[in-house]
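Enquirer: Sequence first, predicted coordinates after that:
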Amino acid sequence: MTNLQDPTTPTDPDTPPPAAPYGTPDAPRIAVRGEAHLEVDPEIARITVTVGARGKDRRTALDDLTRRNTAVLDLVKTYGNAVERLETGAFSITPELTRHGRGERVRTYHGAVRTTAELTDFTALGELVTRLADHDLTSVEGPWWTLRPDSPAHRDVRQKAVREAVQRAREYAEALGTTLHALVELADIGAENTPPAHPQHPGRMRSMSYAGATDETTAAPLDLEPQRQRLHASVNARFTIRPPRL
């Protein structure tokens, strides 16, 4: 007679049986979630500067754009180590068409260059954005406040979430008159919300000062208050506890 054996039953007598997924009376399990929130000061302020130019022909527009863009870059570079990163992004030169009789012809050319700057010295930020916004045909957006990807704050909020999970599990065990025995599982559920590069509701400044402006006075630096960064982390944890006496 054939002996049919459950394939899940171990054939080796020395092999321990698989652990029950939800615990047993001899090894009860507790499943908890640990959550943590932190508010910290930002480490980086990001601004974008768009320089515009226009001319009746393509070469005039390009020359004007080059001159204005160079002036902006030179100004930003004078702030030295306060500027951690300076990158040029989009560039465009676009003809503006107008109807002429039955056809169309180019009326003028518009050019634009977009540059992103990241600053770590916030004391220089207000002065820089004010001086940039005072340039002709220049728009300034920002600042967007954020943390570095490797900021210790990310580690701190994760560790705080783990400690919260352990504390909560201990409280459940104490309510049963017993103690924790072992950690079975710790799962990072991706609950840390690192602030995006462009968080919602950033401070914004815009200036479109056209050629021919007569005001040569320098505007007072803007007083910019850094936006506190909110971090959140959560983990799922499972523990075994010593069998309580109920």
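Expert: Right, received. Where do you want to start? All figures in this text were calculated on a predicted structure; none of them were measured in a lab. Residues are numbered from 1 along each chain as shown.
Enquirer: C-alpha from now on. contacts and neighbour counts both.
Expert: Will do.
Enquirer: Quick check: R107 touching E96?
Expert: Yes: at 5.5 Å, R107 and E96 qualify as touching, with contact defined as C-alpha atoms under 8 Å.
Enquirer: try this one side by side with the last:
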Amino acid sequence: MTQDATPQPYGTPDVPRVAVRGEAHLDVDPEIARIGITVTARGTDRRAALEDLTRRNNTVLDLVKSYGEPVEKLETGAFSITPELTRHGRGERVRAYHGRVHITAELNDFTALGELTSRLADLELTEIDGPWWALRPTSPAHGEARRQAVLEAVQRAREYAHALGADLAALVELADLGAENATPVAMAAPAGMLRSMTYGAQDDAGAPPLDLEPQRQSVHAQVNARFTMTPPVL
């Protein structure tokens, strides 16, 4: 009774194998930027604080939406109305109400981003955080990094084979290590051009647009590859 030959994971003298790792590192321009917008309100009356917060929130949303296609995403996050308590005699009473709503905007036009951040920061009791620069998950840069990593693996394996007087014969295995993007879409750290700003109302002319310098993004790919090669000449 015949049996199939047991696979040899490390090759044989007649069919030797070579295992290599291919890597690629690219620095590319970002495709999108995200900013955080926090709108606040304060009042001694709960209803008045809520109405003030609603008005300011609507002003911010209308302003961001007015930029049209450059705005890819606009999302409202946490919202709160919190009483500020103070002791009065033996008890406590509400001194004021604090309202807060957080909004996130994602843009693909960085000229529009600079103008929008200035206009937002020009609004009363409005705080801006960011920008956080990033690539889209579907960015061609990820594919290019993987392609370069594979090419490097093939080149490295071929050089090892040639050093032995042999040549590559076939690809046995190609494994992605899953390390394509060193700065994922969760966003890279802010570039420092705009961190956290809270301004009161400014003059009618408005603040000049911010000149933002996009932060280059690092894309990283790694693959493990195994090849068979012709018998070496030793």
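Expert: Yep, it's here. The structure displayed is predicted, hence computed values, not measured ones.
Enquirer: The helix ranked longest in the second structure maps to which residues in the first structure?
Expert: Longest helix of the second structure, by residue count under DSSP state H: helix 140-163. Using TM-score structural alignment, helix 140-163 of the second structure lines up with residues 152-175 of the first structure.
Enquirer: would E225 of the first structure count as being in a strand?
Expert: No: counting by DSSP: H, G, I helix; E, B strand; the rest coil, E225 of the first structure falls outside a strand, being coil.
Enquirer: which one in the second structure is aligned with it?
Expert: E225 of the first structure maps onto E213 in the second structure, by TM-score structural alignment.
Enquirer: returning to that earlier point: buried residues, the match of helix 140-163 of the second structure. List them.
Expert: Across stretch 152-175 of the first structure, burial judged by 16 or more other C-alpha atoms under 10 Å covers 153-154, 157-166, 168-170, 172-173.
Enquirer: again, but for stretch 179-196 of the first structure
Expert: Quick answer for stretch 179-196 of the first structure (16+ other C-alpha under 10 Å): 179-180, 186, 192, 194-195.
Enquirer: Could you work out the end-to-end span of it for me?
Expert: 41 Å (C-alpha to C-alpha, to the nearest Å).
Enquirer: Kindly tell me how buried V71 of the second structure is, as a neighbour count.
Expert: Counted with other C-alpha atoms under 10 Å, residues neighbouring V71 of the second structure total 20.
Enquirer: ok, now the one 10 residues further on?
Expert: Using other C-alpha under 10 Å as the criterion, I81 of the second structure is surrounded by 17 other residues.
Enquirer: What strand or helix carries it?
Expert: Assigning secondary structure by DSSP states H and E places I81 of the second structure in strand 71-88.
Enquirer: Where in the first structure does that strand fall?
Expert: Counting by TM-score structural alignment, strand 71-88 of the second structure sits on residues 83-100 of the first structure.
Enquirer: who's in contact with the residue mapped onto R114 of the first structure from the second structure?
Expert: Matched across to the second structure, R114 of the first structure falls on H102, judged by TM-score structural alignment. H102 of the second structure makes contacts with 36-39, 76-79, as judged by C-alpha atoms under 8 Å, 6 or more residues apart in numbering.
Enquirer: rerun at 6 Å
Expert: Counting by C-alpha atoms under 6 Å, 6 or more residues apart in numbering, H102 of the second structure touches 37-38, 77-78.
Enquirer: How about it, nearest residue that isn't a chain neighbour?
Expert: T38 (4.5 Å; C-alpha to C-alpha, 6 or more residues apart in numbering).
Enquirer: how many other residues sit next to the one you found?
Expert: T38 of the second structure: 24 neighbours (other C-alpha under 10 Å).
Enquirer: what's near enough to touch it?
Expert: Per C-alpha under 6 Å, 6+ apart, neighbours of T38 of the second structure: 101-102, 126-127.
Enquirer: can you tell me which of the residues you listed are in strands?
Expert: Residues of the contacts of T38 of the second structure located in strands (DSSP state E): 101-102, 126-127.
Enquirer: Buried residues of the one helix or strand H110 of the first structure maps to, list them for me.
Expert: Following DSSP H and E, one finds H110 of the first structure within strand 103-119. Buried residues in strand 103-119 of the first structure, counted by 16+ other C-alpha under 10 Å: 108-119.
Enquirer: what's the average distance of that strand to the second structure?
Expert: Compared with the second structure after the fit, strand 103-119 of the first structure shows a mean deviation of 0.4 Å (mean C-alpha distance after the TM-score superposition for the first structure).
Enquirer: What's the match for R245 of the first structure in the second structure?
Expert: Looking across to the second structure (by TM-score structural alignment), R245 of the first structure lines up with V233.
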